[in-house]
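1. Just a sequence and a predicted model for now, questions to come.
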Amino acid sequence: MSQKNAPHVGLVFASLMTTMLMSSLGQMIFSTALPTIVGELGGVEHMSWVISAFLATMTIAMPISGKIGDTVGRKWVYIISIGLFVVGSAIGGFADTMGLLILGRAIQGLGAGSMMINSQAIIAEVTTARERGKFMGLMGSVFGVSSVLGPVLGGWFTDGPGWRWALWMNIPLGLLAILVATLVLNLRTGKARWRDYDYLGTALLSVATATLVLVTTWGGTQYAWTSPLILILGAVSVLAGLAFVWVEMHSKDPLIRMGLFRHRNMLLTTLSGVVIGLAMVGVLAYLPTYLQMVHGLTPTTAGLMMIPMMLGLLGTSTAVGFIVARTGNYKVYPIIGLVLTTVSLVLLSTMTVETPLSVLGIYFFLFGFGLGMVMQILVLIVQNTFPLRVVGQATAANNFFRQIGSALGASLVGSLFIHNIQKEMQHNLPLAAERVGEEGQALVESFATGDGSSHLTPDAVAELPGPLLEAIVNSYNDGLTPIFLMLAPLTFAAALILLPIKRERLRETID
């Protein structure tokens, strides 16, 4: 970096931190608002799309925008990505249907994926190697903060000015970031080698990711798992994925270098990372909805209930990081962490309507404690495996597949949750109908046709007659808790996957 640009580093970094916070908050800020959004816009069967559409497009955008930034320079790629995020926020904020909200969230996701990748890359262009560590450490802390802040902020907006402000707040922040980036960013510009760009790989990656999310979102809810559409989408996803691997192995300038996965540590940490992303987002995305509908918490209180989980995650991650730095031993921590995560998922599957919130807080803390021993250590293993010249590519590839897991977690868990709720209501509501009067019978009929359940909010549930309240609360409880038990074998398998990890001495030099 030249002396000319040195005074602007603080301003540039503030802009990058703002956009990193916007993109990371976007992943979880609606977890607490989902019941209210469904009640206002209708369409409970589309509930999971509010989160999974964002994660799917974010996943697709990450490798593509990173590659384009490498090719033509990052300044305008970064500015355009902020613009996309602002446009998506505006569309979603003014949406009057669930479909329009999902469209806005999908556009947001494209911007968020590009902002996240390019923010990290821009730091490498505006700081020296000696300075870079502290800046990257601060940027990494954004993810921990947003994990706590997302559900809490989403709950506060929902209880206060309204959930739409969770989108509208991005508009002035984004415009300010665009202004700062336009005026003070002075980055290298590459030579556009569009002739060699991996167009086919980009198309195949997009098709494989989109169809995979469609299968896990629609399967079992809007379409049977054995329906022709789901089977065709599944086949297209598999074939596009296999074709993508083949294309990347033969491309002059691939989006993701397949040669990285020839190394045992890279392959094993990536496989484990997919499971971690799936479990983490699958739990975080729908627990706030569970707490509101089953335990009658306000959106803000439901968000605050996530704090024990995040304290466990942040505290353990920090402590284990210091221990590994001092001892150089790292292999055992992610394995122990995934075993603890498995135990916590089993405990979460035992939750009932009567389970005290204090007990739930302990379960949440244990889940975060386990994840805190895993996430950063897997990144460390990847970065310690490769020389400096390919660390960026390896880290981006590892993050991409973990993001695939996150998108699957949002869509698959959401799809199963909706399917289970509908199944439980079909069983519980007729029994409740026998215990209520004519008014209750009319409510039961509205739920049976879908008119009532599509606009069900925590406040509306609280005002229902006792038998109906009990039926719906039990339907939500029994709809989610079995899914946690289904996730437990996956996290235990992820622990077993890490057993063959080759322990290598941590490097004490830059390269």
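-> Looks like it came in fine. Numbering: from 1, shown residues only.
2. Please make it C-alpha for all contacts and neighbour counts, starting now.
-> Noted.
3. so how far is residue 78 from residue 284?
-> Residue 284 is 28 Å from residue 78, where distance means CA to CA, to the nearest Å.
4. So for those two, which sits in the more crowded spot?
-> When neighbours are counted by other CA atoms under 10 Å, residue 284 and residue 78 differ, and residue 78 comes out ahead with 27 against 20.
5. and the more buried one, what element?
-> helix 75-93 (DSSP states H and E).
6. moving C-terminal of that helix, what's the next helix or strand?
-> Using DSSP H and E, the next helix or strand after helix 75-93 towards the C-terminus is helix 98-126.
7. Presented hereafter is structure B, for comparison with structure A:
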Amino acid sequence: MTTDSPVKMTHRQVLEALTGLLLGMFVSMIATTVVSTSMPVIVHDLGGDQAAYTWVITATLLTTAISTPIWGKLADLFNRKLLIQLALVIFVAATAAAGFAQDTNTLIAFRAIQGIGGGGLAALSQVIMADIISPRERGRYMGLFGAVMAVATVGGPLLGGWITDVANWRWNFFVALPFAVAALIILQKTLRISTERTRKVSIDYVGIVLLSAAVSLILIWITNAGSTFDWWGTETVLMVGAAIIATIAFIIVELKVREPLIPLTLFRGRTFTLSVLASISIGVAMFGTSVYLAQYMQLSRGATPTEAGLMTLPMMAGLLISSMVVGQLVTRFGKWKGYLILGSVLLIAGSVMLSTLHYDTNFILVSIYMFVMGAGVGMTMQNLVLIVQNVAKPSEMGVSSSGVTFFRSLGGTIGVSVMGAVLANSLTGLFSDGKERIGAAIAKLGDKGAEVAAQLSSGTLPQVRLLPEPVRSIIEDFYAQAISHAFLIGIPLAVISLIAILFLPNRPLTTMTTSERARADASGKQAADGSVEDAADVAIADAEALSGASTGSVTVVSRSGDDRGDTASDAGR
């Protein structure tokens, strides 16, 4: 493999290369977060119910999850620069089209297409970062990523809420367009990475279809079981059975094809397997809590979209502060496992605390709960990808990185669907049990009572803050109870994440980029077999010795299937 970039990029060259990449990530994040606080209003205006609200969210997450490993595989086969530009165009075009939706079905369809582009941006940004920045040095640049995340995650909801309050929610879908054009131009001018691939192109089309079918069937079943049809009905048997068959067929295909979509050999390594398990619960925490916290603020605390954006700032602050601080500490000391363990403990604590929410919970407590959850996500999310990239073969960097991202997105997708199903079923029970209580409250409203009763019985997601008292406080209480029940889903998954992280091999971080490791592998193939098992390890050790000679410590990176690694002291080298 050849590369267009220098052998060792300077700090300035890395910053130039990161400019377009960061702007592309900003476009993806701002287009997603800008509608987060407006979603209850959007679904209400389009006549959607709680199930539609869930699908507007999960449609994007579903296609993001499915497309992520596909983009990752393409990154190992084609020009990565061209691929990320294509993903950006797909993402922004679908986002803009969603702004013209006249019903929830159309909105869901365009959001699904948006997710295809989003999967590419998520997967390719990680792969390209590994091309130009070594795992050990990644923390040095976390301040830049933190700044982009801060503007998008904090500014997006605030901007979206403000646009919805003073203008029209449809403009939320158009604000990313000028940034996208700028990102495409800057990517073209500044991003210089490898464009040549030595492997013959082969795409696993059958695997793509089977994976899509399996994941889609499971999500459709989770979303509709208990409401559209019975949990143990014929539909359940057909959907779950078909999903199991598709999963088995997918595994068989992946074992047979030359270029599998998700190489199952990756699961031979403990680092990849345990990172995948941990990432699933991270996805639930990251996507599930952000989606339903916005709903909680508006439907249980009477906030406007703008106010909801302000009220969720503590979670974003926890995420940003922890990710930036931990990133710097990882680069400075080269240690990562302690931060992951602490992050997973905070995830458990945050999930437990959020499951206790009521409509009148002191907001200072709510802010602490959100901050703890955000800090847990910030400490774990990116570092799980980092440690997988640290041990992945250069030729499998795309599928390894996207594999972790895929399972994180899949966990988030299933988590949002399960939480949505729990929320919808809880609401049905609460409204049924509280029918007399609501009726008595409506009766006190006189002539206005008929209008309120019609709104509540329509099935459309209500605008709770506009309801008159005492009906409003009753509905706020119902939604708070249902949302807190939904947050219970995250607790056992967070515990699984902690267990997986505890058993992760504590491998030292390499100081070599993917391109440098690929060249080391190439030179290693020409070396005669000596006293070590893999000649490529000799080349890597020699290359890293150049940077480690001044400290007297050399990190030998072994990429064997059981993830073994040794730290050898070679002071006299």
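-> Nice, I can see it. Values in this document were obtained by computation on a predicted structure and should not be read as measured data.
8. Quick TM-score on the pair, please.
-> Remark: TM-score between the superposed chains equals 0.87 [TM-score structural alignment, normalised by the length of structure 1]; 502 aligned residues with a CA RMSD of 3.2 Å.
9. Shouldn't residue 510 of structure 2 be within a strand?
-> No. With DSSP: H, G, I helix; E, B strand; the rest coil as the criterion, residue 510 of structure 2 is located in coil rather than a strand.
10. Now which residue in structure 1 aligns to it?
-> Structural alignment (TM-score structural alignment) places residue 510 of structure 2 against residue 507 in structure 1.
11. cool, residue 174 of structure 2 as well?
-> The equivalent of residue 174 of structure 2 in structure 1 is residue 168 (alignment by TM-score structural alignment).
12. doesn't residue 91 make contact with its match?
-> No. Under the criterion of CA atoms under 8 Å, residue 168 of structure 1 makes no contact with residue 91, lying 9.4 Å away.
13. center of structure 2, which residue is that?
-> In structure 2, the C-alpha nearest the mean C-alpha coordinate belongs to residue 409, at 4.9 Å (CA atoms, centre = their mean).
14. still on that earlier bit, the residue nearest to the match of residue 510 of structure 2 when sequence neighbours are not counted - how many residues pack around it?
-> Once flanking residues are discounted, residue 507 of structure 1 sits nearest to residue 384: 6.8 Å by CA to CA, 6 or more residues apart in numbering. Using other CA under 10 Å, residue 384 of structure 1 has 17 other residues around it.
15. hmm, back to that, superposed on structure 2, what's the mean shift for the helix holding residue 78 of structure 1?
-> Here helix 75-93 of structure 1, set against structure 2 after superposition, deviates by a mean of 2.8 Å using mean CA distance after the TM-score superposition for structure 1.
16. Just the strands from structure 2, written as ranges.
-> Secondary structure of structure 2 (DSSP state E): strands at 553-556, 566-569.
17. whereabouts in structure 1 does the first one align?
-> Using TM-score structural alignment, strand 553-556 of structure 2 corresponds to no residues of structure 1.
18. Residue 149 of structure 1 pairs with which position in structure 2?
-> Looks like residue 149 of structure 1 aligns to residue 155 there (TM-score structural alignment).
19. again with residue 457 of structure 1
-> Aligned by TM-score structural alignment, residue 457 of structure 1 pairs with residue 463 of structure 2.
20. Go ahead and confirm its match touches residue 45.
-> No. Look at residue 463 of structure 2 against residue 45 with CA under 8 Å: they stay out of range, at 9.8 Å.
21. ok, back up a step: what's in contact with the helix holding residue 78 of structure 1?
-> 19, 65, 68-69, 100-112, 114-115, 118-119, 164-168, 170-171, 174-175, 177-178, 181-182, 185-187 (CA atoms under 8 Å, 6 or more residues apart in numbering).
22. Quick one, which of the residues you listed are buried?
-> Listed as buried from the contacts of helix 75-93 of structure 1 are 19, 65, 68-69, 100-112, 114-115, 118-119, 164-168, 170-171, 174, 177-178, 181, 185-186; burial here means 16 or more other CA atoms under 10 Å.
23. What lines up with residue 310 of structure 2 in structure 1?
-> Per TM-score structural alignment, the equivalent position to residue 310 of structure 2 in structure 1 is residue 304.
24. neighbours around residue 360 of structure 2, how many?
-> For residue 360 of structure 2, the neighbour count with other CA under 10 Å is 12.
25. Just list the residues touching it, thanks.
-> residue 301.
26. what do you get if the cut-off is 10 Å, keeping everything else the same?
-> Residue 360 of structure 2 is in contact with 300, 301, 473, 476, 477, 480, counting by CA atoms under 10 Å, 6 or more residues apart in numbering.
27. State the distance from it to residue 470 of structure 2.
-> Distance from residue 360 of structure 2 to residue 470 of structure 2, by CA to CA: 14 Å.
28. Residue 554 of structure 2 too?
-> Here residue 554 of structure 2 is placed at a distance of 69 Å from residue 470 of structure 2 (CA to CA).
29. Find the residue closest to residue 199 of structure 2 in space, skipping its chain neighbours.
-> Per CA to CA, 6+ apart, closest to residue 199 of structure 2 is residue 77, 6.8 Å.
30. Now check structure 1 for the residue matching the one you found.
-> Using TM-score structural alignment, the partner of residue 77 of structure 2 in structure 1 is residue 71.
31. For its match, the count of nearby residues, please.
-> Neighbours of residue 71 of structure 1 (other CA under 10 Å): 16.
32. Please list all residues in contact with the match of residue 149 of structure 1.
-> Counting by CA under 10 Å, 6+ apart, residue 155 of structure 2 makes contact with 30, 33, 34, 149, 161, 309, 310, 313.
33. same thing but at 8 Å, please
-> By CA under 8 Å, 6+ apart, the contact set of residue 155 of structure 2 is residue 34.
34. do the one 10 residues further on as well
-> With contact taken as CA under 8 Å, 6+ apart, residue 165 of structure 2 is in contact with 304, 305, 306.
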